[in-house]
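Engineer: Whatever this is, show me its structure:
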Amino acid sequence: QERYNSITQSYQRGAEFILICFDITEQSSFVAAKAWCEKSKQNALPGAKIYIIANKLDLEDQREVEKQVIEHYIEKQQLPLIEVSAKSGKNIDLLIETICKDFIKKEEIKEPIMIQPIITEFDQQKIDKCC
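Structural biologist: Below is the predicted model:
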């Protein structure tokens, strides 16, 4: 993950939405996700939305990262959590729908762009002449 550090910083700089995924079957993955979250907060735009994505929900019986631990972290950090399974597709639609709804809300908050018409006057005599 260290070799991706400099690459992700440049991408995060202009990001409005950041998804940080971790594997629920590996405690070290959750620890790394928390570190990525802190780095993302430093590098992203102010007000960027960060999502915590708990993956491999299909391997619930092999879970190493307890739900209570995750919930405590996301409550403390005030981040949304979505548990998914990339393999089975469980909650992937929910993830996409949530991000899209948040994007629409964010766009509605932005001030509308005011477009001013440009009015130009033409010399009718020059237009009527050919060649």
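
Engineer: Please make it C-alpha for all contacts and neighbour counts, starting now.
Structural biologist: Noted.

Engineer: Just give me the residue right at the centre of this protein.
Structural biologist: For the chain, the residue nearest the mean C-alpha position is F17 (2.2 Å; Cα atoms, centre = their mean).

Engineer: so who does that residue touch?
Structural biologist: Residues near F17 by Cα atoms under 8 Å, 6 or more residues apart in numbering: A48, K49, I50, Y51.

Engineer: Would you state the helices of the chain in chain order?
Structural biologist: Ranges of helices in the chain, per DSSP state H, are 5-12, 27-43, 67-77, 92-109, 124-128.

Engineer: Serialize those helices to JSON lines and add fields for distance to N55 and mean neighbour count.
Structural biologist: Shown next, in JSON lines, are the helices of the chain (distance: least, Cα to Cα, whole Å; neighbours: other Cα atoms under 10 Å):
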{"stretch": "helix 5-12", "distance to N55": "20", "mean neighbour count": "13"}
{"stretch": "helix 27-43", "distance to N55": "10", "mean neighbour count": "17"}
{"stretch": "helix 67-77", "distance to N55": "12", "mean neighbour count": "12"}
{"stretch": "helix 92-109", "distance to N55": "10", "mean neighbour count": "13"}
{"stretch": "helix 124-128", "distance to N55": "67", "mean neighbour count": "8"}
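
Engineer: Before we compare anything, build this one as well:
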Amino acid sequence: MTAKVDLKVVLLGREASGKTCLVDRYLHDRFNFGVNQATVGAAFGAKKLQIGGHTITMGIWDTAGSERYEAMSRIYYRGAKAAITCFDVMDPTSFERLKFWVNELRNNEEHCKLYICGTKVDIAEGNRSGRVDVHSVSDYADEVHARYFDTSSKTGQGIQELFTAIAEDFIQSESKTRTLAADGATVPLARRDPVGSGRSAEPAGGCCA
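Structural biologist: So this is what the prediction gives:
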């Protein structure tokens, strides 16, 4: 079954950075503790939202984090309006890997809005000395013009706020584009999504891909 997707969102990040758990909590309000089967290729989910009198359908692509699937991930982020780049707040190497995807998007999808997402903050509460420095992440987010959110798929912390912000930013951007068009300004044509942003696929992953 296909459905029209207004807002294509892609999740990128290292394997086991919590991407699949993040989507599962947002779409289904659940957390499957202990399930960590890696996503293969990508999984798709969609949600209809009512934001400020607007109705939109958000399509979310959860991509595989393994480096061997990088080429495939590039297919899925094409045409995305928003990208959530995830890192495990207790894993500095996952934050360094996040920078790779930020550079990818900046070089290939310049109109895609970036959101940096720190995951598993519930674990950091008991071990603050071991987590990635919040100020370093915040400074980096400012540097690349991204919005930064800390989240926990276990407790739900920050997840609704993250996706609501994405939807609100999209609506604001679309309203601005329509205003420019009405005023006669030149507006760039949207790129076609080669994988079909409205195409549904069965989830192929577990909790913490």
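
Engineer: re earlier: could you dump the helices of structure 1 to a markdown table with distance to K56 of structure 1?
Structural biologist: Below are the helices of structure 1 laid out as a markdown table (distance: least, Cα to Cα, whole Å):
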| stretch | distance to K56 of structure 1 |
| --- | --- |
| helix 5-12 | 23 |
| helix 27-43 | 12 |
| helix 67-77 | 13 |
| helix 92-109 | 12 |
| helix 124-128 | 69 |
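
Engineer: Of those helices, which is nearest V84 of structure 1?
Structural biologist: helix 92-109 (6.1 Å; Cα to Cα).

Engineer: With adjacent residues omitted, what lies nearest to S73 of structure 2?
Structural biologist: Spatial nearest neighbour of S73 of structure 2, chain neighbours left out: T63 (6.0 Å); criterion: Cα to Cα, 6 or more residues apart in numbering.

Engineer: what about that neighbour, neighbour count?
Structural biologist: 32 (other Cα atoms under 10 Å).

Engineer: Can you tell me how far it is from T151 of structure 2?
Structural biologist: 18 Å (Cα to Cα, to the nearest Å).

Engineer: Pretty sure Y51 of structure 1 sits against I18.
Structural biologist: Yes - in this structure, Y51 of structure 1 is within contact of I18 by Cα atoms under 8 Å, at 6.2 Å.

Engineer: who has more neighbours, these two?
Structural biologist: Using other Cα under 10 Å, the more surrounded residue of Y51 of structure 1 and I18 is Y51, with 21 against 18.

Engineer: Not counting its neighbours along the chain, what's nearest the residue nearest to the centre of structure 1?
Structural biologist: Nearest one to F17 of structure 1, counting by Cα to Cα, 6+ apart, is K49 at 4.8 Å.

Engineer: Please say which position in structure 2 that neighbour maps to.
Structural biologist: Using TM-score structural alignment, the partner of K49 of structure 1 in structure 2 is K113.

Engineer: ditto for E108 of structure 1
Structural biologist: Checking with TM-score structural alignment, E108 of structure 1 has S175 as its match.

Engineer: Tell me the spacing between its match and A83 of structure 2.
Structural biologist: Per Cα to Cα, S175 of structure 2 is found 20 Å from A83 of structure 2.

Engineer: Just the buried residues of the contacts of F17 of structure 1.
Structural biologist: A48, K49, I50, Y51 (16 or more other Cα atoms under 10 Å).

Engineer: and of those residues, the nearest to Q27 of structure 1?
Structural biologist: Of all the buried ones among the contacts of F17 of structure 1, Y51 has the smallest distance to Q27 of structure 1: 18.3 Å, by Cα to Cα.

Engineer: Report the separation between that closest one and K41 of structure 1.
Structural biologist: Per Cα to Cα, Y51 of structure 1 is found 11 Å from K41 of structure 1.
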